[in-house]
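Engineer: fold the following, please.
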Amino acid sequence: MMITSDSLFDKKDFRKHVVLHGGVHEACDATSLFCQVYTIQGAVPASHYLSYKTGTVVLKGGYVYVCMLGLVGRPYVFHLYLVCDNSNLQRISCSNMYTEPRMTA
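Structural biologist: Purely as a prediction, here's the structure:
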């Protein structure tokens, strides 16, 4: 999985506030994005993630772009937790283990 840092985050602030856990590495993607990305790889997904010291993402825009390149025949799950202005926690999950789109509240 690759998470771009060019269009969403101020690079200086992002690198200063992010903590990389497990198999997370900073790289340059030369295939489609042509920018700085963070690759997340590893056998146990709960051990490989990005977290923020400040607790906030510090987005400049109103969107998040995640490019996922999964291995063929291997399941993947991606969770994005968002805290809205009214302090409601929203979780968006993407996976190839679901047979149809679904939404839970």
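Engineer: C-alpha from now on. contacts and neighbour counts both.
Structural biologist: Fine.
Engineer: give me the neighbour count for residue 90.
Structural biologist: Residues near residue 90, counting by other Cα atoms under 10 Å, number 12.
Engineer: structure for this one too, so we can compare:
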Amino acid sequence: MEIIRSKKFTASRAWGAKDIANMNGITTRLHWTDKPYKWHINDGEEVFVVLDGVVKMLYKDNGLEQFTLLNTGDIFYASVGTEHVAHPRGEARILVIEAEGSV
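Structural biologist: From the prediction side, this is the model:
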């Protein structure tokens, strides 16, 4: 058992993570960041939950770049093949659930 106070979590680098669980090949990680990630497509599905902060999520839909602002409590679901990149506005803490070893 473990209690994690996500608002207090920080990392030594952008996108640093605390591994929370690995359940049947699905990982759950808490990330801290203050810098954008990189455009990518995951190996499977991804659930991206903003626990603290604001994130501008850019994604491609039918080849067209779009974006949405994700606030605390918002969830972004990337289906298989969804190209996306997260740009935090200041510091953000994000819970990411995805297949083990995914980008």
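Engineer: now the TM-score, please.
Structural biologist: Here the TM-score for the pair of chains, by TM-score structural alignment, normalised by the length of structure 2, is 0.39; 58 aligned residues with a Cα RMSD of 3.2 Å.
Engineer: does residue 12 of structure 1 sit in a helix, a strand or a coil?
Structural biologist: Assigned by DSSP: H, G, I helix; E, B strand; the rest coil, the conformation of residue 12 of structure 1 is helix.
Engineer: neighbours of it, how many?
Structural biologist: The number of residues packed near residue 12 of structure 1 is 8, by other Cα under 10 Å.
Engineer: report the separation between residue 28 of structure 1 and residue 20 of structure 1.
Structural biologist: Distance, residue 28 of structure 1 to residue 20 of structure 1, using Cα to Cα, to the nearest Å: 16 Å.
Engineer: of the two, which one has the most company?
Structural biologist: Taking other Cα under 10 Å, residue 28 of structure 1 and residue 20 do not tie; residue 20 has more neighbours (16 against 13).
Engineer: ok, and the closest non-adjacent residue to the more buried one?
Structural biologist: Distances taken as Cα to Cα, 6 or more residues apart in numbering put residue 50 closest to residue 20 of structure 1, at 5.0 Å, once the chain neighbours are dropped.
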